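1. okay, predicted coordinates and the sequence, questions at the end:
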Amino acid sequence: MDPQDAVFRALADPTRREVLDLLFEQDGRTVGEVCEGFADRMSRFGVMKHLAVLEEADLVVAVRDGRSKRLHLNPVPIEQVANRWISKYAARFTSALEALRQHVEDAPGEGTA
C-alpha cells in the first residue's frame, strides 16, 4: 500500500481524527489516557484497532515507557499529503485570485471623478 493511501485511510475516520486531535492537544499520552477519552462510547479493543491504523500510516508513534506506551503525533505524513495534493490544487486558485485582485486594482474606479 502506498504510504499516502494509508494516511488517507487513517484520516477518513472521525474517531481516528479525534485521536490525532487528542495527541495534538497533549502529545505523549499513554494508551490508557487515550482510551479514557473514548470510554463512554468504545471499548479499549476498539480504540486499539484505531491506534493500529494510525501507527500503520505513521501518524502515531508508540514509544515504550516502562510498562506503558506513550503515543506521539507524527505530523510529517499529513504535511506530505498537503504538499502533494492540497498545495498543488490550491496554487491554481490562488493564482486566479491574485490575477482578479490585480485586475480590480488596475481597473478605473466607478463613480470617481
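-> Looks like it came in fine. Keep in mind it's a predicted model, so treat the numbers as computed, not measured. Numbers count the residues shown, from 1 in each chain.

2. CA atoms for contacts and neighbours, from now on please.
-> Noted.

3. by contact count, what packs against the longest helix that the chain contains?
-> Criterion DSSP state H: the longest helix present in the chain is helix 87-106. Helices and strands touching helix 87-106, as assessed by 3 or more CA pairs under 8 Å, 6 or more residues apart in numbering; DSSP states H and E, are absent.

4. for it, buried residues please.
-> By neighbour count with 16 or more other CA atoms under 10 Å, helix 87-106 contains no buried residues.

5. in stretch 75-90, what counts as buried?
-> Neighbour counts over stretch 75-90 (16+ other CA under 10 Å) mark 77, 78, 81 as buried.

6. if we can go back for a sec, quick one: the longest helix of the chain to chain centroid distance?
-> 26 Å (CA atoms, centre = their mean, to the nearest Å).

7. from residue 30, how far off is the residue most central in space within the chain?
-> In the chain, the C-alpha nearest the mean C-alpha coordinate belongs to residue 78, at 5.3 Å (CA atoms, centre = their mean). Distance, residue 78 to residue 30, using CA to CA, to the nearest Å: 22 Å.

8. ditto for residue 60
-> Counting by CA to CA, the gap from residue 60 to residue 30 is 12 Å.

9. find residues that contact each of those two.
-> Residues touching both residue 60 and residue 30 by CA atoms under 8 Å, 6 or more residues apart in numbering: residue 71.

10. looking at the two, which is more packed in?
-> Using other CA atoms under 10 Å, the more surrounded residue of residue 60 and residue 30 is residue 60, with 22 against 19.

11. one more structure, for comparison:
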Amino acid sequence: MNEDNLNDLFKALGHPIRRTILDLLKNGPKTTNDISDQFDEVSRFAIMKHLNQLVDANLVLIRREGRNRLNYINIVPLEYLSDRWVTKYQSIMAQSLFTLKSNIEGENNTMSKNNWKQSFEIEQEIAIKGKINLVFGALTENINDWWAYRLLGDRSKLSLEPKVGGKFVEIVDHEHGALWGTITFINAPYEIRLNGLLGMKGAVNSAFSFKLEERGEDTILKLSHHAVGLIDPNWEEAHRNGWEELLGKFLKTYVENGKGYKENQ
C-alpha cells in the first residue's frame, strides 16, 4: 500500500457517515437502497458519494446482481493498518503477517453473493502415537512426505521453514510456486501459528495453528483454523474434511507407520 492509497484510506475513514456504513456492512453485504434507508436525513445521492469514496479507498467491494448493487466490506486495508500501526506495538511475538489478496471472483461466478459467509472456525484434535519431537519434525522438516494436497501437481515439493517469518511453500521450479502460509509464531516443539489462504482466494484472511502436547505414549495435536472475509460457503466443509484427512490419516500414518501419502492413496 503506497502513500496515495493511505491518504485515500484515512480520508475515507475521516467521516462519521462512512464509518457508519462500514459498521453496517460488517453484518453482511447490503444494497445501496438498504444503506440509504438507514439515514433518514441524508439523501440517496449523498450516500452514493460516500460509498464511492469508500470504493476508491478499497474499503468497499461491489457486486452487481441484476439491477441491484451489493456492497461488501473489504477488511484487507483495515488489516494492513492494524498490522502496521497496532499489532507491532503490542508484541513482536504476537504480530500477524497477513497473506491477503484483495481481488474477488469475477462476474462469471453464478452463485448468489447473498450466500457468501463472513467467517468460519475449525477446531480438531488428533491423537498420534509417537513422541512430540517426532510429530513436530513431521509438521516441519518432513511435511513434503505426508501433505497430500498439491496446487501445482505431483512433481512439486513442499517445505516449511520452522522460524518466525518462515514460508510454507510449494515449488516446482524457479518460475512456478505457491505460498501456503507464513509462520507468525513458533514455540518448538509445542506450537506453530501460520497465516495463509490454503486454497481460498479473494478478500480473505485465514490463520491456522498446531498445538502439541504429550499424553502418555501419544502426542495430541490440536488444530485451529479461522478465516474471515468473503467466503464461499463450500470452503468450510472442504477445509474441515481436508484437515481430517491430512492430519487424521496422512500425518498420523506417516508418524506411526512411516508411510508417505502416496502409499496411503
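-> Everything's here; your move. Since the structure is predicted, the reported quantities are computational estimates derived from the model, not experimental observations.

12. how big's the offset between the helix or strand containing the residue nearest to the centre of structure 1 and structure 2?
-> For residue 78 of structure 1, the element it lies in under DSSP states H and E is helix 76-81. Here the mean offset of helix 76-81 of structure 1 against structure 2 after fitting is 0.6 Å, by mean CA distance after the TM-score superposition for structure 1.

13. quick one: which of the buried residues of stretch 75-90 of structure 1 is nearest to residue 14 of structure 1?
-> Among the buried residues of stretch 75-90 of structure 1, residue 78 lies closest to residue 14 of structure 1 (CA to CA), at 15.4 Å.

14. pretty sure that closest one sits against residue 7.
-> Yes - using CA atoms under 8 Å, residue 78 of structure 1 is in contact with residue 7, at 7.3 Å.

15. now do the shared contacts for these two.
-> Residues touching both residue 78 of structure 1 and residue 7 (CA under 8 Å, 6+ apart): residue 59.

16. the spatially closest residue to residue 71 of structure 2 that is not a sequence neighbour is in what secondary structure piece?
-> Ranked by CA to CA, 6 or more residues apart in numbering and with sequence neighbours excluded, the top spatial neighbour of residue 71 of structure 2 is residue 62, at 4.9 Å. Assigned by DSSP H and E, residue 62 of structure 2 belongs to strand 60-65.

17. show me what counts as buried in the helix or strand following that strand.
-> As assigned by DSSP H and E, the chain's next helix or strand after strand 60-65 of structure 2 is strand 68-73. Of the residues in strand 68-73 of structure 2, 70, 71, 72, 73 count as buried by neighbour count, 16+ other CA under 10 Å.

18. mean per-residue distance, strand 68-73 of structure 2 to structure 1?
-> For strand 68-73 of structure 2, the mean deviation from structure 1 after alignment is 0.5 Å (mean CA distance after the TM-score superposition for structure 1).

19. neighbours of residue 205 of structure 2, how many?
-> 24.

20. what span of structure 1 lines up against the host helix or strand of it?
-> Under the criterion of DSSP H and E, residue 205 of structure 2 resides in strand 204-215. Under TM-score structural alignment, strand 204-215 of structure 2 has no counterpart anywhere in structure 1.

21. elements contacting that strand?
-> helix 132-139, strand 191-195, strand 218-231.

22. other SSEs contacting the helix or strand just after the first one?
-> Next helix or strand after helix 132-139 of structure 2 toward the C-terminus (DSSP H and E): helix 143-146. Using 3+ CA pairs under 8 Å, 6+ apart as the contact test, the elements touching helix 143-146 of structure 2 are strand 157-160, helix 261-264.

23. at 7 Å instead, please
-> Applying 3 or more CA pairs under 7 Å, 6 or more residues apart in numbering; DSSP states H and E, one finds that helix 143-146 of structure 2 contacts strand 157-160.

24. isn't residue 118 of structure 2 up against residue 227?
-> No - contact between residue 118 of structure 2 and residue 227 fails when scored by CA atoms under 7 Å: they sit 8.4 Å apart.

25. the more surrounded of those two?
-> residue 227 (22 against 17).

26. ok, now how distant is that one from residue 25 of structure 2?
-> 17 Å.

27. repeat that for residue 261 of structure 2.
-> To residue 25 of structure 2, residue 261 of structure 2 is 43 Å away according to CA to CA.
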